[in-house]
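Asks: let me see the structure of the following:
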Amino acid sequence: MNEYETEKIVARTFSMHTTVEPPSLLARARRVAKENGATLVGGKQAGRFSHGMVGGEYRMEGRTVIVTITEKHWLIPWPVVESRMRALVQ
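Replies: Model prediction:
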């Protein structure tokens, strides 16, 4: 691997319970994505997101948000990714 290649990652899935209504959660996610220069495509049941540092998919199952990270810059530790996601759905 040279300095210009990105590290291949194994996708990780996080399952998080939320008390926030799906429309409110989606509005919050859209706002945070816009503020951080990310793209979020989808609706309150499922979709995908991308940013230069992280990307993945999400879906709702009842009051559970399931997020699968499919792309992550090697400099971002997994605990940071997880804590940011959990903060978003609380």
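Asks: from now on I want contacts and neighbour counts done on CA atoms only, so please keep to that.
Replies: Fine.
Asks: buried ones in the lengthiest helix in the chain, by neighbour count?
Replies: Assignment by DSSP state H gives helix 22-35 as the longest helix of the chain. Residues of helix 22-35 classed as buried by neighbour count (16 or more other C-alpha atoms under 10 Å): 22, 25, 26, 29, 30, 33.
Asks: how about this one, so we can line them up?
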Amino acid sequence: MIKEWGVKKFIIAYDMDSLQRNDDSIKSAKKQQSLFETLKEFAAQVLQLGIDVYLWTWNLNDGKGLDDLLLANKLPFEVNLRTGERELVDLNALQRM
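Replies: Take a look at the predicted model:
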């Protein structure tokens, strides 16, 4: 469907507590690794469609979710999963899309 809709930029912005943990339990580490592997597989499938895929990430101490981060007047970093380039999200560029 995303190809049919003409999507050119696909952004993944999971809550950081899903990808980063403050505890060192084995159960948390396994869950985190499993989610990361699922995200990689999902992103690879979207990339195969010729769509650019980006991961928005931030420090867990700045907020659990994207909403928390924005309420703290901070922005996420955007990682281009095709090139590995990383930069701070530019809200003005998003508004022009």
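Asks: can you give me the TM-score here?
Replies: The TM-score (TM-score structural alignment, normalised by the length of the first structure) is 0.26; 47 aligned residues with a C-alpha RMSD of 4.7 Å.
Asks: counting by contacts, list what the longest helix of the first structure packs against.
Replies: Here helix 22-35 of the first structure touches strand 39-42, helix 78-89, going by 3 or more C-alpha pairs under 8 Å, 6 or more residues apart in numbering; DSSP states H and E.
Asks: can you give me the neighbour number for residue 60 of the first structure?
Replies: For residue 60 of the first structure, the neighbour count with other C-alpha atoms under 10 Å is 19.
Asks: so it makes contact with residue 89?
Replies: No - applying C-alpha atoms under 8 Å as the test, residue 60 of the first structure and residue 89 come out as separate, 11.2 Å apart.
Asks: among the helices and strands packed on helix 22-35 of the first structure, which is the most enclosed?
Replies: Of all those, strand 39-42 carries the top mean neighbour count, a mean of 15, counting by mean count of other C-alpha atoms under 10 Å.
Asks: helices along the second structure, start to end?
Replies: 16-19, 26-48, 66-71, 91-95.
Asks: re earlier: okay, the angle between the longest helix of the first structure and helix 78-89?
Replies: Orientation check (axes from the mean of the first three to the mean of the last three C-alpha atoms, to 10 degrees): helix 22-35 of the first structure against helix 78-89 gives 130 degrees.
Asks: before we move on, the earlier item: deepest-packed of the helices of the second structure, please.
Replies: Most buried of those, by mean neighbour count (mean count of other C-alpha under 10 Å): helix 16-19, with a mean of 17.
Asks: what's it packed up against?
Replies: helix 26-48.
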